[in-house]
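Asker: Sequence unavailable; structure follows:
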């Protein structure tokens, strides 16, 4: 194992970063409300509306979707090109890979380990009698929650914030990108590109490998 001083942490957003999809939109498709939720998601990612308020509203549109539909949602997930190569490169260099998402554990618990993540955090959808109730359980993982997760994981692993990298695409990723030693805008909205330390425009996570410590 590398010395603690040589370790580092890479934290990725999930939707449109770790994967190509926005999971809430895929679930909304199961309720026939995909277009409505897509428009609301895009507004939230541009930073035009409060993320937590927007998420609660969008999750209400999922009410009645059976938990059994998650299998179909998972079958539609598209990993971002280069994601496995990036996570392998991080591990080869002695780093850890984390994912923090405004999306949902119900999906991330399957895809995060498959794509090489060591730790992850997301929201949980409330379920009643096998169907979604239209509510989120507990505290919502928003911009501040993402920043807190990065800081907590760095402390647990024994990594200074200067040796952390945050990668995201939406306005709710800006706080964790500001906290990290290096904030990378990946396939990002204009407001995020403007405030990031670096911008990766190509939708291929292998572009990040040369930036690793």
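Answerer: In hand now; what should we look at? Please read all numbers here as calculations on a predicted model, not as lab measurements. Residues are numbered from 1 along each chain as shown.
Asker: all contacts plus neighbour counts: C-alpha atoms, from now on.
Answerer: OK.
Asker: quick one, strands of this structure?
Answerer: Along the chain, counting by DSSP state E, strands occupy 9-12, 96-104, 119-128, 131-137, 164-168, 182-186, 198-200.
Asker: for the last one, packing partners?
Answerer: Strand 198-200 makes packing contacts with strand 182-186 when contacts are defined by 3 or more CA pairs under 8 Å, 6 or more residues apart in numbering; DSSP states H and E.
Asker: by how many degrees do the strand it packs on and strand 164-168 diverge?
Answerer: 20 degrees (axes from the mean of the first three to the mean of the last three CA atoms, to 10 degrees).
Asker: picking that back up, ranking the strands of the chain by burial, who's on top?
Answerer: strand 164-168 (a mean of 29; mean count of other CA atoms under 10 Å).
Asker: name the helices or strands packed onto that strand?
Answerer: Counting by 3+ CA pairs under 8 Å, 6+ apart, strand 164-168 packs on strand 9-12, helix 174-179, strand 182-186.
Asker: right, and these - which one's nearest residue 63?
Answerer: Closest approach to residue 63 among the helices and strands packed on strand 164-168 (CA to CA): strand 9-12, 28.2 Å.
Asker: before we move on, the earlier item: for the strands of the chain, which one sits closest to residue 22?
Answerer: strand 96-104 (8.1 Å).
Asker: what packs against that closest one?
Answerer: strand 9-12, helix 23-30, helix 83-92, strand 119-128, helix 143-157.
Asker: among these, which is the most enclosed?
Answerer: When the helices and strands packed on strand 96-104 are compared using mean count of other CA under 10 Å, strand 9-12 is most buried, at a mean of 27.
Asker: Put this next to the first one:
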């Protein structure tokens, strides 16, 4: 009989291997079946019954591995492989906050970074925060965009995540509260099918300090998830969303598998599944992909 849930353990590759004792400890905690190796020493699946009120919950299981670079994810066994990926860009698919980096080059880095921090923690409205940050860039040379891009790097595992899901007939979308100037380049570099973001105002060779309305923020990200799923004839259960900030919360909550990736505290506290240690390849393990299935 197939058990209805799967507990997945993933260790950060650079930190070493997943200890057999940890795997057995997790199996005992959830009364699980024998583990299925997804990547030797790196990731395993443990089929299990539902985590009940009288047994340990997911946070208790995580607490048992505190201090170890191990991520713990719980998914329904049925329909684990998703047909749609919707991903945030900044601090998710790329390792930096592109607006913060741009602002630093423009000489207003500290002011913009503080607004970003408050916005991503859900302390202030995203749209208002974006307008305020962009206004500080007024009159700055547009060439700073190219300089920022030269120092922007994909998060480890990003290309593998997108390529593997596309190879298995999933659609992939980059949906960002950042700017199309960056998402277009990231989408091409990483292999996303489509991208949506905000339009940064540029007049000749200068930034205007404006962003086109309406602003793509928290509600628009959720709507993108819904509309993309509908256009592909997918139920919400067949979708995967990943992000790190407060403006990602609604889409993470509604997706069939919503994952907080190295997220802000307000997001980590609200989302059932999260990746705190491993790279984006963990999203493939969470869907039951084996290392042999990965497309590099």
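Answerer: Noted; the coordinates are in hand. The model shown is predicted, which means the values in this text are computed figures rather than measured ones.
Asker: TM value for the aligned chains?
Answerer: Here the superposed chains carry a TM-score of 0.93, computed using TM-score structural alignment, normalised by the length of structure 1; 208 aligned residues with a CA RMSD of 1.4 Å.
Asker: As CSV, the helices and strands packed on strand 164-168 of structure 1 with distance to residue 144 of structure 1 would be great.
Answerer: Formatted as CSV, those follow (distance: least, CA to CA, whole Å):
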stretch, distance to residue 144 of structure 1
strand 9-12, 14
helix 174-179, 6
strand 182-186, 15
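Asker: right, and the ones you listed - which one's nearest residue 54 of structure 1?
Answerer: Of all those, it is helix 174-179 that lies closest to residue 54 of structure 1, at 16.9 Å by CA to CA.
Asker: Tell me the buried residues in the closest one?
Answerer: By 16 or more other CA atoms under 10 Å, the buried positions in helix 174-179 of structure 1 come out as 174, 175, 176, 177, 178, 179.
Asker: Now the third one: closest residue in space that isn't a chain neighbour?
Answerer: If the residues on either side of it in the chain are set aside, residue 176 of structure 1 comes closest to residue 147, at 3.9 Å by CA to CA, 6 or more residues apart in numbering.
Asker: Aligned to that neighbour, what sits in structure 2?
Answerer: The equivalent of residue 147 of structure 1 in structure 2 is residue 222 (alignment by TM-score structural alignment).
Asker: what sits against that match?
Answerer: 248, 250, 251, 254 (CA atoms under 8 Å, 6 or more residues apart in numbering).
Asker: quick check, nearest of those residues to residue 73 of structure 2?
Answerer: Nearest member of those to residue 73 of structure 2, counting by CA to CA, is residue 254, at 16.9 Å.
Asker: which one is the corresponding residue of structure 1 for that closest one nearest to, not counting chain neighbours?
Answerer: Under the alignment (TM-score structural alignment), residue 254 of structure 2 pairs with residue 179 in structure 1. Closest residue in space to residue 179 of structure 1, ignoring its immediate chain neighbours: residue 147 at 6.5 Å, by CA to CA, 6+ apart.
Asker: ok, that neighbour to residue 109 of structure 1 distance?
Answerer: 20 Å (CA to CA, to the nearest Å).
Asker: can you check residue 200 of structure 1 too?
Answerer: 27 Å.
Asker: cool, residue 145 of structure 1 as well?
Answerer: Applying CA to CA to residue 145 of structure 1 and residue 109 of structure 1 gives a distance of 18 Å.
Asker: and if you look at residue 8 of structure 1?
Answerer: For residue 8 of structure 1, the distance to residue 109 of structure 1 (CA to CA) stands at 23 Å.
Asker: more neighbours, those two?
Answerer: Using other CA atoms under 10 Å as the criterion, residue 8 of structure 1 and residue 109 rank with residue 8 on top: 25 against 14.
Asker: Double-check that one against residue 94; I have them as touching.
Answerer: Yes - in this structure, residue 8 of structure 1 is within contact of residue 94 by CA atoms under 8 Å, at 7.2 Å.
Asker: Now do the same for residue 243 of structure 2: its match in structure 1.
Answerer: Residue 243 of structure 2 maps onto residue 168 in structure 1, by TM-score structural alignment.
Asker: Contacts only, for its match.
Answerer: By CA under 8 Å, 6+ apart, the neighbours of residue 168 of structure 1 are 12, 13, 17, 174, 177, 184, 185, 186, 187, 188.
Asker: okay, stretch 25-42 of structure 1 sits on what stretch of structure 2?
Answerer: Using TM-score structural alignment, stretch 25-42 of structure 1 pairs with 100-117 in structure 2.
Asker: So what would you say the end-to-end distance of that stretch is?
Answerer: Termini of stretch 100-117 of structure 2 sit 10 Å apart (CA to CA).
Asker: what's it in contact with?
Answerer: In contact with stretch 100-117 of structure 2 (CA under 8 Å, 6+ apart) are residues 129, 133, 136, 137, 140, 144, 145, 148.
Asker: and the residues you listed as a markdown table, adding distance to residue 237 of structure 2 and neighbour count?
Answerer: Output for the contacts of stretch 100-117 of structure 2, formatted as a markdown table (distance: CA to CA, whole Å; neighbours: other CA atoms under 10 Å):
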| residue | distance to residue 237 of structure 2 | neighbour count |
| --- | --- | --- |
| 129 | 32 | 17 |
| 133 | 36 | 24 |
| 136 | 41 | 20 |
| 137 | 41 | 22 |
| 140 | 44 | 18 |
| 144 | 41 | 19 |
| 145 | 38 | 19 |
| 148 | 37 | 18 |
